[in-house]
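*Asks:* Here you go, sequence then predicted model.
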Amino acid sequence: MPWWSWVLIWVALSACTVTFLVLAGVYLVRKGLALMRDASAALGEIAERPPAAEGPAHDHEASPSRRAPGSAVFADPDLMRREYEEGRELRRLSRRDRRVERRRLRGQPQSLHDLGLI
């Protein structure tokens, strides 16, 4: 094989490498710009939202008997058990109410147990 064929092989390999790197760079720049556009749009939507209403977001957080973290260590075990069971029942009823409402909105049949008929 003559010496100039090696030069042609290396020139072709180098050209392919440079072409690949340029195309990969263009691809990454375009994806990065699209990401920045989406992030800008999302931040714009967040900025346009009114501030959240004051107060807790969940019903179980609204109870006045909400204790500070760690206070259960020194509390009466019977009282803590009763509060836990009451909270568990409130959460169960809340889930049932949401399920009944969701099924009503979708036009799905209701469970007799959910309606309190069983």
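*Replies:* Cool, the structure landed.

*Asks:* Could you use CA atoms for every contact and neighbour count after this?
*Replies:* Will do.

*Asks:* so residue 111, which of the three states?
*Replies:* On the three-state scheme (DSSP: H, G, I helix; E, B strand; the rest coil), residue 111 is labelled coil.

*Asks:* for comparison:
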Amino acid sequence: MLPWWFWVLLWTVLALATLLFLVLAGIRLFRGFMAVANDVGEAMEKTGTAMDAEVEPRHYPEVADRTPSGVAALFQDPATAREIYELGKANRSADRRAGRIARKIRRGQPQRVADLELF
């Protein structure tokens, strides 16, 4: 059997080791929290300055004319409805092509041969 002072010494050392571990873990946790708080503060500053900057106004395209749908379109002549559909389809395709050409010019990219309508 071990003497009583050995048990006192053992439990004192164990308690001090546990206390030291908790203090070091707390310091590391606090440093990690402060690093995250610093990053969040920088992100908020960047967001705030980006929202304060003057932005040039956006120019939205005009709303395209559309054929009425529903009951009024139900009573149209099928040939007329098909012609209107095909015309709208061609207009949408031309609008997409024009937008693609303008975007590629703006970015300095080469054009597609199909967009140039050479053939």
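*Replies:* All right, it came through fine. Please read these numbers as outputs of a predicted model, since none were measured by experiment.

*Asks:* Let me see the TM-score of these two.
*Replies:* For this chain pair, the superposition-based TM-score is 0.64 by TM-score structural alignment, normalised by the length of structure 1; 106 aligned residues with a C-alpha RMSD of 3.2 Å.

*Asks:* Mind telling me what element the aligned partner of residue 4 of structure 1 in structure 2 is part of?
*Replies:* Aligned by TM-score structural alignment, residue 4 of structure 1 pairs with residue 12 of structure 2. Using DSSP states H and E, residue 12 of structure 2 falls within helix 4-52.

*Asks:* Report the central residue of structure 2.
*Replies:* Centroid-nearest residue in structure 2, with C-alpha atoms, centre = their mean: residue 47, separated by 13.9 Å.

*Asks:* which residue in structure 1 lines up with it?
*Replies:* So residue 47 of structure 2 corresponds to residue 39, using TM-score structural alignment.

*Asks:* ok, that match - contacts?
*Replies:* Residue 39 of structure 1 sits next to no residue when contact means C-alpha atoms under 8 Å, 6 or more residues apart in numbering.

*Asks:* That one and residue 118 of structure 1, how far apart?
*Replies:* Using C-alpha to C-alpha, to the nearest Å, residue 39 of structure 1 is found at 51 Å from residue 118 of structure 1.

*Asks:* Kindly report the same for residue 4 of structure 1.
*Replies:* Distance of residue 4 of structure 1 to residue 118 of structure 1, computed by C-alpha to C-alpha: 92 Å.

*Asks:* next one: residue 10 of structure 1
*Replies:* Taken as C-alpha to C-alpha, the span from residue 10 of structure 1 to residue 118 of structure 1 is 83 Å.

*Asks:* Compare neighbour counts for the two and give me the winner.
*Replies:* With neighbours defined as other C-alpha atoms under 10 Å, residue 10 of structure 1 and residue 118 compare such that residue 10 has more, 12 against 7.
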